[in-house]
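> sequence first, predicted coordinates after that:
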Amino acid sequence: MNADPHGPFHGPLAHAYACAAHIQVANEAAWNSPGGCSCCTPEQKREGLSEDWGIASPDAWRRQAEALVSEDSNAPATTLLELRMVSSQAVGQPIDAGLWRDAIARMCRQRGLDEAVYQRLIDLAGTILDYEKRFMADGLLPPGAIVPAIKAWDLGRGANMARWGVQCGYADMQTSQWFAMRASEQALRYYTTWWDFSAGYILGRCLHFDQGSFSHWYTTPLEVHHLMMTHPQSPWLNLPFRG
């Protein structure tokens, strides 16, 4: 596992960079590098951000970084996972697929949502359950566990976006590290372990790209997850998620 000898290995900033490990490690870059990835030049990174994110200026970079590390998320999957968590807390135990379906129906009635919206949410809940079942089979989740939130998908990318700002010349180091630290702080609101943070990241990525096909959009971060959970130099084994 690559590490920058001049980068942080302990403390809050190291935790922030560890939140972005999925992308860095997949690119064979140093997980704790303060200045972005080593897989491309600054010119190539600027070109990549322009093509993939529509970012071509410092202002555009800042807007995207702010969006990724913000508290807001209107994704339907976020609504469903929050609903499942609240419903579980209300009865004091995990809820099964049937009770989750009932909770979705009640929410739709209370919000005046029509049958088409209800069906889309039910289908999405089914997709989430399918992923969680596969996650357990592949050792990504312990038996009987669930993914608490998908915010890690934004936060992991946000911590990397912070570093890419330095690499592209769109941000100074102080600004970059502020955004990375913000991603870390947000992660602590949603997750308790590196394990569930990683599962949240992978589920968010899969719901965005994979659409139930279990393609490389799933298998690549799964490989990174297992590496991070087993490599003796992994920050996920040497940094407590909660200090």
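Everything's here; your move.
> could you use CA atoms for every contact and neighbour count after this?
Will do.
> neighbours of the nearest residue to residue 101 once chain neighbours are set aside, how many?
Excluding the flanking residues, the one nearest residue 101 by C-alpha to C-alpha, 6 or more residues apart in numbering is residue 122, at 6.7 Å. Other residues lying near residue 122 total 19 when counted by other C-alpha atoms under 10 Å.
> quick one: residue 122 and residue 102 touch, right?
No: here residue 122 does not reach residue 102: they are 9.9 Å apart, not a contact under C-alpha atoms under 8 Å.
> quickly list what's touching both of the two.
Between them, residue 122 and residue 102 have no joint contacts when contacts are counted by C-alpha atoms under 8 Å, 6 or more residues apart in numbering.
> take a look at this one as well, against the first:
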Amino acid sequence: MQHLLAGHNIGGDGEAVMAVRMMARQQWGVATVTASQWLDCISQWCRANGVDADKETQCRTVAQRVSRYESRFRADNLIPPDGFVTSLLAYDYGRATNMARWGYVAEYCDQPTAERWIAAVSTAARERFVSWHDFSASYILGRVIRFDGDGYMSYYKRVLDGHRVLTSQSDSPWLHMQF
């Protein structure tokens, strides 16, 4: 559980790459960082932190994949036309919630323990994300980065369909429960 709450399932490279873009936005005082600017920032960040060439290539590859997915997300109205995803951590948080539930059902832990883990996930998610939409975009990006390659196929379609239901159905908890 600690592993998932720390964002280690999706991989540190992905979250580090996302953080580099956020730092550039904040330092430059801009809303958007282009893909080429982001790649330059990653190279600078890698050099400043003693990251070897192979790891830098991996980081740049993750950023390129994220950029391609975000383009698809914009086309599918998952994020606004000028929007971007800030983190990949929602995927790990979703997995942590499932692990707590499965642990309880399989009798690896009692109900209060499972509830404490779920509360910890909820706290971490609310500290990182501002809305159900924000959380959902992060979850979807984390999931497809982890499993879907660049195909936008089965994993993406399933979670996109779920997102659409949860953001559009009048009885959806996402429309009635505060994030």
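Ah, there it is. Only a predicted model underlies this, so the values are computations on that prediction, with no experimental measurement involved.
> quick revisit: where does the aligned partner of the residue nearest to residue 101 of structure 1 in structure 2 fall, secondary structure wise?
The equivalent of residue 122 of structure 1 in structure 2 is residue 60 (alignment by TM-score structural alignment). Secondary structure assigned from DSSP states H and E places residue 60 of structure 2 in helix 53-75.
> that older thread, ok, now which ones touch the match of residue 122 of structure 1?
17, 39, 42-43.
> any chance of TSV for those, columns neighbour count?
Rendered in TSV, the data for the contacts of residue 60 of structure 2 read as follows (neighbours: other C-alpha atoms under 10 Å):
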residue	neighbour count
17	26
39	21
42	24
43	18
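> onto which residues of structure 1 does stretch 156-167 of structure 2 map?
When structure 1 is aligned by TM-score structural alignment, the counterpart of stretch 156-167 of structure 2 is residues 218-229.
> on that earlier part again, beyond the helix holding residue 60 of structure 2, next helix or strand please.
Following the chain from helix 53-75 of structure 2 toward its C-terminal end, the next helix or strand by DSSP H and E is helix 89-105.
> ok, now how distant is the match of residue 122 of structure 1 from residue 75 of structure 2?
In this view, residue 60 of structure 2 and residue 75 of structure 2 are 23 Å apart by C-alpha to C-alpha, to the nearest Å.
> do residue 129 of structure 2 as well
Per C-alpha to C-alpha, residue 129 of structure 2 is found 22 Å from residue 75 of structure 2.
> now swap in residue 97 of structure 2 and tell me
For residue 97 of structure 2 relative to residue 75 of structure 2 (C-alpha to C-alpha), the value is 30 Å.
> any idea what residue 92 of structure 1 aligns with in structure 2?
Structural alignment (TM-score structural alignment) places residue 92 of structure 1 against residue 29 in structure 2.
> again with residue 76 of structure 1
Under the alignment defined by TM-score structural alignment, residue 76 of structure 1 is paired with residue 13 of structure 2.
> its match: what's it in contact with?
By C-alpha under 8 Å, 6+ apart, the contact set of residue 13 of structure 2 is 58-59, 62.
> alright, calling it a day.
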